[in-house]
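Student: I'd like to go over a predicted model; first the sequence, then the structure.
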Amino acid sequence: MYTTLKSLGWLISFCLLLVVAFLSLLHTPYAQPVLTPLINKITDQKVTFGGIDYSIQSPLYLTLSDVTIIQEDHLLQIQQVDFWLSQHPIKKGKLAFDSIKIDGLSLQNGLPTNEGIHWISINQLSISNLDFANEDVVLRDAQIQLTNWSVQENTAIPFEGSFQFSTQQLYWQGEALNDVLIDGYYSENYTALHGLSFIWRDSTITAQAELKENTLWVIPQFTLRNFNLESDNADIIGKPLNWLTQQGFTYQFERIDLLDINVELPQFSVNNLSLSAENVLLPYHLWQQSEAAISFNADSVVWNQHLIENPIVNLTLNGKKADITNLSLDIFDGNIQLSGQVSQNAINLKTFTAEQIKWIVTDEEAQAFNQYIKQLIEVKVAKIDFNNVQLIQLNSLYPYQLSGVNVEGNDLDLLRYAQWGLWDGKLSISASNASFNYLLSQQLLIEMNTVNGLWSIERALLPLPEGLIGFTGSIQLMQDSQPWQLEAYGDGLPVSYLSHFISNPIPLDGLTEFTFNGNGLAVNRDSFNYSFNGELNVIPREMITTKTAKELWQYKLGLIPDNDQPNASLETKEKIQEKVPVAQYPIHVDPITVTANRGRITIEPIMITGEGFNYNIEGDYDLVNPEQAEAITSITQECHQLKQKLFSKEVQIINYCQ
């Protein structure tokens, strides 16, 4: 036994002597020749170093300088590496280091391979003065700190735990990011960015983020400050957004702040925009947001060539609707303010105010507005107040121009069951000047209200240059059949205006006095056609035509230029009048009576007499069966006659001459 213990003691002493001898060699010029083959044997890689620094007083600490590692097509050069070996150097079958610090590393061909270093693990890995480049990213003077670094066969990223990254400059997709700083935590199922900040094109970006279940990025805070976007660099936004979309993640922004933003693009520009948003989901579109609160203001916005000044918007997106707390903007030389709820197919406003607006409506704007209107199924406004508003559209089929418009309304229900009307509330409309299809009116006034479903037009007055049009009426909207009645009267209505609504007219001008009483059912088109009753009495006066008997004959045969038609635009007529004085020929028109009984309209014979011709209209017209209409227009000149059915293009020529 004594001999055995004595032999074991000699063995331990011999091993210690070998360790002491090896450690002693680290202080001599023989350190490099001894360590290099050993390292190359362990790592299966060719490693050389220029110097070594070791002290027996710190036996677990070692420094290597001017290190070169050759990996197939990669050459790694490191200025200095500091090693702190763990007090328990073998953990889970790997050589364990408390810390390794790498200073001065250049990776100009991307990341090196991890092969051959799976046998070590590092509690703290620090890399400083790192230069890196591959096809997508370039780093200059970067600093990296990682915890729990260890190469595993089934993981793509060889560390887990906290990390810090900073660099003076990072190039990504051709863009330079300066003063980049990232502080976070990584694990296989959870990643957090506790802080991220960098400068991009003189703009500062800061953010925090958490990746949950490898599908959802939750971003507690994202701030972009002092950002400028112009036409010549508009694609700088598209590239990163496309990249983010391609990653397949969902992004939940708990808070977004865009401060001092300026955009200058051909179709849109904004000056000094500040926007704050909460609970925004991307890439979901506007009407897919749930409880997203957005507020923004700006000095000015140019949209669709319209200048919008001082816009202020506060709203919450909830599902497919937007709750607008406040919207205020200066546009069209006036101001618009509103609050309430808006969606793709419904409008429910608390307040809607417009002052001093002067809007010249373009064809594109009218089409977009009409397209949106067609989608609506509900329109309500609790309080509406327009003051001195002007609306102009001259290029439509029925041009209009309104100025000095004032609107007051309360508790308005304007669209229900896909039917427009005043289902509830009280509404008053006035205008200092109005033109409808070139019919001029001054000091227009319409007052209406609805009580228990009965929509009543209490007063409607349209003063004309030489007369007045007025009407009253009502419709019971809540009854199934929706019975209606209307009484209208007028004096000084131009006959030329009526020709726009009559088929096969002749060029007439003059003034009329009329009365109308009508009633029926309005629940749908068929009910209206079957139930329409009424009587129209017209007394023409000061009647003239601009055609001779021969010209009228040619006109009815379609032998005159199109721009000489009575339905030509007022602008075309004025141009013609400027070139050639228009002759006027007096004619006589008997009083006109038209009656309707359950949709069948009877036209009492209308006789229009002029020099050398007679023009007659008589017969019946059936709203239910318009193709069976028997109303006939005829023009007689001497012993020749042209006959034509109302609303038909076919002309019959009759010769009574012997």
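Tutor: Arrived safely, thanks for sending. Numbering: from 1, shown residues only.

Student: contacts, neighbours, all on C-alpha from now
Tutor: OK.

Student: and the spatially closest residue to Leu402 that is not a sequence neighbour, what helix or strand is that in?
Tutor: Distances taken as C-alpha to C-alpha, 6 or more residues apart in numbering place Ala434 nearest to Leu402, at 4.5 Å, with adjacent residues excluded. Using DSSP states H and E, Ala434 sits within strand 419-436.

Student: ok, structure two:
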Amino acid sequence: MKLLGKLLLSLVLLLLVLLSLGYAVLRSHWGIAAACRWISDATPYHLSISRLSHDWSHPLTFHIDQVTFGEDGQPALLIAGKLSLSLTARQLISPTHFAQITIEQGTLVLSNLTPEATLPISADRLELQAVKLLNPYPTNCLSAKQLNGALTPWMPSQQAVLGKRFTFNFSAEDVHVAHRQFDKLIAQGSKDFQQLTITALSGAVERGTFEGKLSRSAEGQWQIPRLQLDNIRFQTDKGLADLFAPAMLPPVTIQDLTINHLSIVGRNWVINDVSANGQNLSNISGLAGHLALNAESLMLGTEQWSQPHLRLTAAEGNVTLDQFDADWAKGTVSAKGQWLRKTGALQLDKLDFSNVRYTLPSDWRQFLQSPLPQAIQSITLNNLSVENGLFIDISPDFPFQMTAAHITGSQLQIAQQHQWGLWKGEAEYYAAAATFNRQDIRALWFKVSATPDELRVQDIKGLIQEGPMIGNLAISQSPTHPFTLSLQGERVPYEAFTHWFWPHPLSGQGNFSVNLKGNLPSLTASPSSLQGTFTTPSFSQPVGSE
């Protein structure tokens, strides 16, 4: 027994001598350089270390200065000013697994790690202190400065450098994620394979702040119990419709959304000082939820809306416009209605304009000939009201103006099959004064009725100077739009007709009758053909063009 005891004591002493010798060698410049060469030659990685240090007050922790580590044939994955390794009893059976790894004042370049590589080390805890992170892949851009935080545990695997299951907390500055910049970002949470949970998220972005919490399921659906955005200002190259296109939004549910003083500058649109509240907003099984929104102004192209107020309710993919009010064109506009997802029908139960002063854009005729967005198949105005409107068209070929206009309409279908028009409904129009191609008409009044087969403008009445005029217009809804027009008047100045269709100068005044027929390429275009007669007591002349 004494011999066995002496043998064990000798082995322990020998082990201590070897450990002391190894400790001394590794702390020398020659020893650490030799160890780095051996690791670089024996493994598919390259390693460079400047100095190894150790403090006996923390006997299981070693500090390494000026570390460079990466795959053979690749630029460095890690360049660190200081790396700390905390040992554990597990080192006896798993030498490359540590209790804790701490990286200080370093740079991680994730794109320098090939997807098929698996890092040979792991730890119960990975801690980062003032680390710079880079991942400049064009499709997954990620970078950060002053990254501080911890990952528990850190078990890297192939194509998962952070591991598949861990908890985390971190803070960083100047963060870039998918080409979006955050001045500051703080997050804590966990990941379990493809399921991500962020229990606390906050930061600063675009001169504003945000906070909330969220989670992503293994199927890629996002659940956001709470999200608040404050004083954020940002720009985008997307159009307003593109920004909310289904391809731009992942499947997401937001239970509680709060927005304060948000402003966005987009491509051909601007919205200023938005405040909004939303509950149970979702696009997973069709649109759902409730949203109330106020803004200082909204600009779409050349159109500007002041103080818009919007309330929406969505269920089963259908959207109800509970309320829309705004100041527009020096007047006001308000609307209520709904959009039905299955049919693409937009039905406005109410559309009211009051005291608007509106100059039509130069391309308004082309706009009415262009198709509606794919999501809107038809538009119906159940009740239309225009009070004291002023409408001006300054196009040089046929300008017009309507002053103190009043319009009432019901069941007006102004679009079908993605095309503008007037397909159903009835309306009544009155304007105290109107000008058509520089010819004044007072007290203009008429009725409009439309069916899928025909559009009628009936009981046209007006005064040209002191002469009354009456008439009727009928337009077929067929593609060539054949039409008939009849007008009669008394004591009317004949020069009015030289402003409209008569090619020769006329003078005097008196009675007249006009009967015309022809075809229209569209409801907003000039006739492609015109035939008829213009009759006065002194002459009767044919009117025609082919």
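Tutor: Yep, it's here. None of these values were measured; they are calculated from a predicted model.

Student: since we're on the residue nearest to Leu402 of the first structure, how many residues are nearby?
Tutor: Counted with other C-alpha atoms under 10 Å, residues neighbouring Ala434 of the first structure total 26.

Student: now do Gln71 of the first structure
Tutor: Counted with other C-alpha under 10 Å, residues neighbouring Gln71 of the first structure total 17.

Student: Okay, helices next: where are they in the stretch 301-450 of the first structure?
Tutor: 363-375 (DSSP state H, counting those that start in this stretch).

Student: And the strands in it?
Tutor: All strands of the stretch 301-450 of the first structure, identified by DSSP state E, counting those that start in this stretch, fall at 306-318, 321-331, 334-343, 346-355, 358-360, 378-393, 400-416, 419-436, 439-451.

Student: list the helices and strands the fourth one packs on?
Tutor: Spelled out, it's strand 346-355 of the first structure. Counting contacts by 3 or more C-alpha pairs under 8 Å, 6 or more residues apart in numbering; DSSP states H and E, strand 346-355 of the first structure packs against strand 334-343, strand 378-393.

Student: how close does that strand sit to the second structure?
Tutor: With mean C-alpha distance after the TM-score superposition for the first structure, strand 346-355 of the first structure departs from the second structure by a mean of 1.6 Å once superposed.

Student: Outside of the host helix or strand of Gly473 of the first structure itself, list whatever touches it.
Tutor: Under the criterion of DSSP H and E, Gly473 of the first structure resides in strand 467-476. Applying C-alpha atoms under 8 Å, 6 or more residues apart in numbering, the contact partners of strand 467-476 of the first structure are 453-463, 482-493.

Student: same deal with stretch 111-121 of the second structure?
Tutor: Here stretch 111-121 of the second structure makes contact (C-alpha under 8 Å, 6+ apart) with 70-71, 74-77, 96-98, 134-137, 156-159, 161.

Student: Check the separation of the first and last residues in it.
Tutor: Using C-alpha to C-alpha, to the nearest Å, the gap from the first to the last residue of stretch 111-121 of the second structure comes to 18 Å.

Student: Contact partners for Val47 of the first structure?
Tutor: Taking C-alpha under 8 Å, 6+ apart as the contact definition, Val47 of the first structure lies against 36, 39-40, 67-70.

Student: again, but for Glu188 of the first structure
Tutor: Taking C-alpha under 8 Å, 6+ apart, we find Glu188 of the first structure in contact with Glu160.

Student: That one should be in a helix, yeah?
Tutor: No - in this structure, Glu188 of the first structure is coil, not part of a helix, as judged by DSSP: H, G, I helix; E, B strand; the rest coil.

Student: Any figure for the gap between it and Val379 of the first structure?
Tutor: Going from Glu188 of the first structure to Val379 of the first structure by C-alpha to C-alpha gives 52 Å.

Student: same check, this time on Gln80 of the first structure
Tutor: 74 Å.

Student: Asn406 of the first structure now?
Tutor: Separation of Asn406 of the first structure from Val379 of the first structure (C-alpha to C-alpha): 20 Å.
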